[in-house]
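> I need the structure of the sequence given here:
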Amino acid sequence: MWNIDLTLVDVAQVTRAAYAEAFERVTGAPLVYLASTSGRTDSEVFFEFLARNDVRLDPGEEPLADFIEALGESFARRRDQLTVRGRAMPGAREALAAVAALDDTVQTVVTGTIMANAVAKLSAFGLDRYLDLSIGGFGSEHYPKASLIQFTRMRAAEARNAAFSEAATVYITESPRDVEAAVIGHATPVAVVSGSATESQLRAAGAQHVLEDLTDTDRLLSALRQATAAAT
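Model (predicted):
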């Protein structure tokens, strides 16, 4: 399982613009104060936006579904900006191709991004071809990352008619919150120092396997073999 943002792609500029447009469209208030999105789902981000920007809801008001819809539409209008204002992370394409070539291995994503936007991010850089997105976990499901990891493992088992044990499940990410979610969700985290977190922060969160980036595919594959050694 892969995280997307700052693990496989960096499209932060486009994402921020879509957040701002969707937030103002739904609440009527400008998005002045941002929140950290690392390791969070789009649902969690929305409620933190509300708090940070002092937007108070009326009793019974539930704007989350409207925000998710508006976010998808706002992001779709910016799809042509993804390759102009964003990039695939160094080594991402080669890393996905190398893991895809492994026997008895299924690749997908577990991301806080809603499904439509996640697919757009990956397809813009040709990364979707290596992943089975039909079994992935996405922010549009409104569950925390740890639950998404567990659900994704179950979906993979059902789709492939095969058992995928906890010991054989790996989550690759750059976020300490995601590392913690992997531990809670009974997947082995493999961390990449490609975001704002340091190696020591990733290890403190529970990552025993930490890579500088994805450019060394041999090192990545070695980390995956070590991470899943107990399953063999």
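> Could you use CA atoms for every contact and neighbour count after this?
Will do.
> nearest spatial neighbour of residue 26, skipping sequence neighbours?
Nearest residue to residue 26, sequence neighbours excluded (CA to CA, 6 or more residues apart in numbering): residue 67, at 5.9 Å.
> Likewise for residue 210?
The nearest residue in space to residue 210 (CA to CA, 6+ apart) is residue 191, at 4.6 Å.
> And the helices in the protein?
12-27, 42-52, 64-76, 82-85, 92-100, 115-124, 145-160, 176-184, 199-205, 217-227 (DSSP state H).
> Go through these and pick out the most buried.
The highest mean neighbour count among the helices of the chain, using mean count of other CA atoms under 10 Å, belongs to helix 176-184: a mean of 23.
> and the angle for that one with helix 145-160?
Relative orientation of helix 176-184 with respect to helix 145-160: 60 degrees, computed using axes from the mean of the first three to the mean of the last three CA atoms, to 10 degrees.
> Please generate a structure for the following sequence too, so the two can be compared:
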Amino acid sequence: MQKELLVLIDIDGTLLSPGLSPRIALSRAIRDFTGSVIEFEIKHLAGLTDPLIVKNALLSLGFSEAKVRDNGFVDKILERYCRYLKEIYPCSDDKHVFPDVPDFLRFLSELPMVRLGIITGNIRDGAFVKLSAFGLDRFFSFGVYGSDSEDRNELPLIALRRVRILFNEEYSRDRVIIIGDTHRDVVSAKVHGMKSIAVVRRVEWLRKIEESDPDLIVKDFSEIERVRDFFRTVNIL
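Prediction:
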């Protein structure tokens, strides 16, 4: 049955804090192929896709543009990253789901006219590792990932094509809501005429988020009544 609204949610910083293990896994993978060690900071990662993060890292190490554009090389690094992530993520003790997330996802999943999906810069296998560690994958019927495109702004259009193929559903762009924690999430919605909700997990990012002009800003998902009010404006509640 055709649903009325497509809601796409980011993972890192929005649903959960992955801790340091993904950075460690990626640093190890890059070291394996380059012999160099990179210390990733959050500013190198937030809102970017995994392939773009790797390409930026390779450029910073002095690799040529031609080598960086070699997707086969980048893919090998990301495959190794996933192997390390599967080993160390389940037993890491600094990852956690934000406490407001379970109730928020239950609220969304109980809306019969909403199709709920993932939109993330993580490659597909990495996204599954992170979500499944907390059982969050059960809330989502599909996803679009950094492995679909290194350009985050392309992911919303890929999502529209994917729901058409998987569920035979069509959504106009004003019936899509993207939820994330960075200004890049907001921009990826606005460039396509889609709606956005920004959750401010880091107060230092508030200014950039405000400048990107999302349709709704919340400090976290415990502000469920404000989210309900927003959904009423799109005739879902």
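> And the TM-score between them?
After superposition, the two chains reach a TM-score (TM-score structural alignment, normalised by the length of structure 1) of 0.89; 226 aligned residues with a CA RMSD of 2.2 Å.
> Pull the contacting residues for the residue nearest to residue 210 of structure 1.
172, 173, 174, 175, 179, 202, 207, 209, 210, 211 (CA atoms under 8 Å, 6 or more residues apart in numbering).
> Tell me which residue of structure 2 matches up with it.
Per TM-score structural alignment, the equivalent position to residue 191 of structure 1 in structure 2 is residue 198.
> and what of residue 11 of structure 1?
In structure 2, residue 11 of structure 1 lands on residue 18 (TM-score structural alignment).
> That match and residue 76 of structure 2: what is the separation?
The gap separating residue 18 of structure 2 from residue 76 of structure 2 is 22 Å, by CA to CA, to the nearest Å.
> Roughly how far does the residue nearest the centre of structure 2 sit from residue 155 of structure 2?
The structure's structure 2 has its C-alpha centroid closest to residue 120; by CA atoms, centre = their mean the separation is 2.3 Å. Taking CA to CA as the measure, residue 120 of structure 2 falls 8 Å from residue 155 of structure 2.
> Give the residues shared as contacts by these two.
Common neighbours of residue 120 of structure 2 and residue 155 (CA under 8 Å, 6+ apart) are 144, 145, 146.
> quick revisit: residue 21 is in contact with the residue nearest to residue 26 of structure 1, correct?
No - Residue 67 of structure 1 is beyond contact range of residue 21, at 9.9 Å (criterion: CA atoms under 8 Å).
> when you align them, which residue in structure 1 goes with residue 131 of structure 2?
In structure 1, residue 131 of structure 2 lands on residue 122 (TM-score structural alignment).
> Next up, the contacts around the residue nearest to the centre of structure 2.
Counting by CA under 8 Å, 6+ apart, residue 120 of structure 2 touches 9, 10, 11, 12, 49, 127, 143, 144, 145, 146, 152.
> any idea how far residue 124 of structure 2 is from the corresponding residue of structure 2 for residue 158 of structure 1?
Correspondence of residue 158 of structure 1 to structure 2, assessed by TM-score structural alignment: residue 165. Here residue 165 of structure 2 is placed at a distance of 18 Å from residue 124 of structure 2 (CA to CA).
> isn't there a strand covering residue 7 of structure 2?
Yes - according to DSSP: H, G, I helix; E, B strand; the rest coil, the state of residue 7 of structure 2 is that of a strand.
> need the contact list for it.
Residue 7 of structure 2 is in contact with 114, 115, 116, 117, 176, 177, 178, 179, counting by CA under 8 Å, 6+ apart.
> Neighbours of the last one, how many?
The local packing of residue 179 of structure 2 (other CA atoms under 10 Å) involves 25 other residues.
> counterpart of it in structure 1?
Under TM-score structural alignment, residue 179 of structure 2 pairs with residue 172 in structure 1.
> what's its match in contact with, if anything?
Residue 172 of structure 1 makes contact with 1, 2, 3, 7, 189, 190, 191, 192 under the criterion CA under 8 Å, 6+ apart.
> let's go with 7 Å and repeat that
Residues near residue 172 of structure 1 by CA atoms under 7 Å, 6 or more residues apart in numbering: 1, 2, 3, 189, 190, 191.
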